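[1] Any chance you can model this:
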Amino acid sequence: MCIAVTGSIATDHLMVFPGRFAEQLIKEQLERVSLSFLADRLEVHRGGVAANITFGLGLLGLHPVLVGAAGLDFAEYGAWLRANGVDTSAVRVSDTLHTARFVCTTDQDQNQIATFYAGAMAEAPRIDLAGIIARTGRPALVLVGADDPAAMLRHTAAAHSLGVPVAADPSQQLARLDREQARQLADRARWLFTNEYEAALLVERTGWSELEILGRVGTWITTLGADGVSLARSGEPRLLIPAVPTDKIADPTGAGDAFRAGFLAGLSWKLLPEQAAQLGCVLATTVLESVGTQEYKLLAADLIARIDQTYGNDAARALEPQLARVS
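    Below you'll find the model as predicted:
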């Protein structure tokens, strides 16, 4: 099953503030905030939601197609992705702009303040998804991730017009979308991804109730952090998949992208959505335990053991044949 993933390609600048953001905010002065946080650690890593998701899929042996815009500094990053099983032939490389930058500071409570510089991502609306599909082959699924909003809308429309199932993952870009744009991205999605905050924001942006959204999508997947993941379908009981526990959290950045990689891999292996979500959760926890969104490694024995401990022997045995290919 070929999966095309559209969205941002970026370099992450991750910093750690050893205090609490909340303790620095003065309630009566929130309309005039002027703060500087002295970070005690800086890590520079590869990132971007589409690159992160395809990296995870590549580690699981899926050979996904990455669709996005990168800058003239992309050569080393592209080689890294190809070495990890990602098809980068559909990446548009700018002649003048640098790859996007994600600058994020995390406090000791795992709260985050971030800034995103679009850079070459501004050229993403020029990407012709229909032409890419004609050249690389029809994918079984197109995930439309956070990107330049015009590109997200264009990719969604192209996939629908070609009859290719869409996984909608607007995430950070929801705040920039107006009502019609939010509706276009969510409507008719086979799979809809949000976190808990984004779920509420999607309701506000679309003007649709949760029931109305469920009536327009296949399955709505909501990540809940330490509480796991919920899977909701119209007319069916909501499923709650517990998170895979850990006491070694290093950095939360990229955990949601890793969940998506695991979930999509499970779907490609024809697993039930509940089983795919279990695989997604174990990948998310693996990323939580490392700094950087593409610094983790996957070991089949470790993944199977953690699934066994969290979800039981039957769940581990169901995934074992597929995970055997992970080295």
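
[2] only C-alpha atoms for contact and neighbour calcs from this point on.
    Fine.

[3] Can you give me the neighbour number for Asp169?
    27 (other C-alpha atoms under 10 Å).

[4] typed the wrong thing, it's Glu289
    Around Glu289 there are 18 residues (other C-alpha under 10 Å).

[5] same deal with the one 5 residues further on?
    By the other C-alpha under 10 Å criterion, the neighbourhood of Gln294 contains 19 residues.

[6] Kindly confirm my reading that it is in a strand.
    No: counting by DSSP: H, G, I helix; E, B strand; the rest coil, Gln294 falls outside a strand, being coil.

[7] could you check the distance from it over to Gly235?
    To Gly235, Gln294 is 38 Å away according to C-alpha to C-alpha, to the nearest Å.

[8] what about the helices in this protein?
    With helices called from DSSP state H, the chain shows them at 49-59, 75-83, 129-136, 149-162, 179-186, 196-206, 210-214, 255-268, 273-288, 300-311, 313-323.

[9] Out of the ones you listed, which one sits most buried?
    helix 49-59 (a mean of 28; mean count of other C-alpha atoms under 10 Å).

[10] one more to put side by side:
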Amino acid sequence: MKIATVGVHVLDTHVIGIESIPASSDGQLVETIRFSPAGTAGGTAVVLSRLGAEVLSFGAVGTDPVGDSLLALLAREGVDTSGLVRKPDHQTSSSVIPVRPNGDRPAWHCIGANGAFTLDDLDLATLEGITHLHLGGPEFLGGEAAGQLLAHARSIGATTSLDILAPGDPDMLAWIADALPHTDYLLPNDEQVLGFTGATDLAEGARALVAAGAGCVAVTQGAKGALVVTADAVAEVAAYPIDPDKLVDTTGCGDAFSAGFLRGLSLGRDTTEAARLGCATAAQVAQGLGTDAGSYSLESVEAFAAG
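    The predicted structure is shown next:
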């Protein structure tokens, strides 16, 4: 599998053990502060690399120290970062995620250079030889440009996938609608599907997205697992149970599911089996801080899934 991950790249700062924001200028000791690469392209790239794919990342970061750190972390994971352009007038996208003892994880986020990335920043010739293109955050490009990119990927023999970052809203779906007919696999969460379509039933909403052009919709449902919908079938895939004592942080689990699902497809598995690998990968990531936490591989994830 040689995959181009295009779009949103973020440096996450996880802060573990936040019970409240200190009053005034008081301080508070916490358990852990940790950096990790994230985003619907960057986080997915890390997990795909760990699962044995050859990964090339494309997007935009700033010329700041945050960008230096993000590039270094991605490169350490074996991701080819030569397609990430640097924008001197924009800071690198970054989030601060305080994780509460109960697992809640509000976030402060800066869009930064992700909002400045355009198709002009991507040399299409560098995509030659890829087997898959994954676009994370098509809303930043807009549907027309996103559709052009996905159509080009298909024209060179690659399959395509799309992961939307924004919350579900009918206006957002209209904004990216031109990309859907060029999307083999759409990877939203349940709230996005219901919000985009106005449906009250998840399968009904996913079918509406298939009717809008997506070949397959694989929906994450948090602790419930995933729902995989095509024009011909609907399949429910359960999440893998995690010992509460081992559950650390669910940040990045959606990106991990995407990576596991796409890797499963590249190995010749059907969409249901690929979703099982996606759920197992997400469960692995939930037991650490960020998508790059701990040590896991395709073999270890498959062993976890086998019980």
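
[11] re earlier: save the helices of structure 1 as CSV, and put in distance to Met121 of structure 1 too.
    Formatted as CSV, the helices of structure 1 follow (distance: least, C-alpha to C-alpha, whole Å):
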stretch, distance to Met121 of structure 1
helix 49-59, 12
helix 75-83, 15
helix 129-136, 15
helix 149-162, 9
helix 179-186, 18
helix 196-206, 22
helix 210-214, 29
helix 255-268, 18
helix 273-288, 25
helix 300-311, 34
helix 313-323, 34
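
[12] Which residue in structure 1 aligns with Phe58 of structure 2?
    With TM-score structural alignment as the criterion, Phe58 of structure 2 lines up with Val67 in structure 1.

[13] just Asn189 of structure 2 next, same as before
    So Asn189 of structure 2 corresponds to Asn195, using TM-score structural alignment.

[14] coming back round to it: residues near the match of Phe58 of structure 2, how many?
    What Val67 of structure 1 shows, counting by other C-alpha under 10 Å, is a neighbour count of 31.

[15] again with the one 3 residues further on
    By other C-alpha under 10 Å, the residues close to Ala70 of structure 1 number 29.

[16] repeat for Lys248 of structure 1
    Count around Lys248 of structure 1 with other C-alpha under 10 Å applied: 11.

[17] does it really touch Val287, like I thought?
    No: Lys248 of structure 1 lies out of contact with Val287 (C-alpha atoms under 8 Å); the separation is 10.5 Å.

[18] How about the contacts made by the residue lying closest to Ala153 of structure 2 once chain neighbours are set aside?
    Nearest residue to Ala153 of structure 2, sequence neighbours excluded (C-alpha to C-alpha, 6 or more residues apart in numbering): Leu133, at 6.4 Å. Residues near Leu133 of structure 2 by C-alpha atoms under 8 Å, 6 or more residues apart in numbering: 3-6, 150, 153, 158-161.

[19] which of those are also in contact in structure 1?
    For these, the aligned pairs still in contact in structure 1 (both residues aligned by TM-score structural alignment, their matches' C-alpha atoms under 8 Å) are 3-6, 150, 158-161.

[20] Now the residue nearest the centre of structure 1. Nearest residue, chain neighbours left out?
    Nearest residue to the geometric centre of structure 1 (C-alpha atoms, centre = their mean): Asp257, 3.0 Å. The shortest distance from Asp257 of structure 1 to any non-neighbouring residue, by C-alpha to C-alpha, 6+ apart, is to Ile53 (5.3 Å).

[21] which residue lines up with that neighbour in structure 2?
    Checking TM-score structural alignment: Ile53 of structure 1 goes with Thr44.

[22] residues contacting its match?
    With C-alpha under 8 Å, 6+ apart, Thr44 of structure 2 has these contacts: 5, 38, 255-256, 258-259, 291.

[23] How many residues are close by Asp109 of structure 1?
    12.

[24] Arg20 is in contact with that one, correct?
    Yes: here Asp109 of structure 1 reaches Arg20: they are 6.6 Å apart, a contact under C-alpha under 8 Å.

[25] what's near enough to touch Ala158 of structure 2?
    Contacts of Ala158 of structure 2 by C-alpha under 8 Å, 6+ apart are 130-133.

[26] can I get these in CSV with distance to Phe196 of structure 2?
    Shown next, in CSV, are the contacts of Ala158 of structure 2 (distance: C-alpha to C-alpha, whole Å):
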residue, distance to Phe196 of structure 2
Ile130, 30
Thr131, 29
His132, 25
Leu133, 23
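
[27] which one among those residues gets closest to Gln91 of structure 2?
    When those are ranked by distance to Gln91 of structure 2 (C-alpha to C-alpha), Leu133 comes first, at 25.7 Å.

[28] how far away is Asn84 of structure 1 from Pro64 of structure 1?
    10 Å.

[29] actually Asp308 of structure 1, sorry about that
    Distance from Asp308 of structure 1 to Pro64 of structure 1, by C-alpha to C-alpha: 27 Å.

[30] who's in contact with stretch 76-88 of structure 1?
    46, 51, 54-55, 57-59, 61-67.

[31] out of these, who's nearest Leu240 of structure 1?
    Checking the contacts of stretch 76-88 of structure 1 one by one against Leu240 of structure 1 (C-alpha to C-alpha), the nearest turns out to be Leu57, at 23.4 Å.

[32] Now for the closest one: which residues touch it?
    Here Leu57 of structure 1 is in contact with 63-64, 85-86, 261-262, 264-265 (criterion: C-alpha under 8 Å, 6+ apart).

[33] again, 7 Å this time
    Contact analysis of Leu57 of structure 1 by C-alpha atoms under 7 Å, 6 or more residues apart in numbering lists 63-64, 261, 265.

[34] what number of residues lie near the spatially closest residue to Ala211 of structure 2 that is not a sequence neighbour?
    In this structure, Ala211 of structure 2 finds its nearest non-sequential neighbour in Ala231, 7.8 Å apart by C-alpha to C-alpha, 6+ apart. Around Ala231 of structure 2 there are 15 other residues, counting by other C-alpha under 10 Å.

[35] Looking for the alignment partner of Ala231 of structure 2 in structure 1.
    Per TM-score structural alignment, the equivalent position to Ala231 of structure 2 in structure 1 is Ser234.

[36] correct me, but its match touches Leu214?
    Yes: with contact defined as C-alpha atoms under 7 Å, Ser234 of structure 1 reaches Leu214; the gap is 5.2 Å.

[37] how near is Thr194 of structure 1 to Pro242 of structure 1?
    16 Å.

[38] who has more neighbours, the two?
    Thr194 (22 against 18).

[39] Surely that one touches Leu224?
    No: judged on C-alpha under 7 Å, Thr194 of structure 1 makes no contact with Leu224 at a distance of 9.2 Å.
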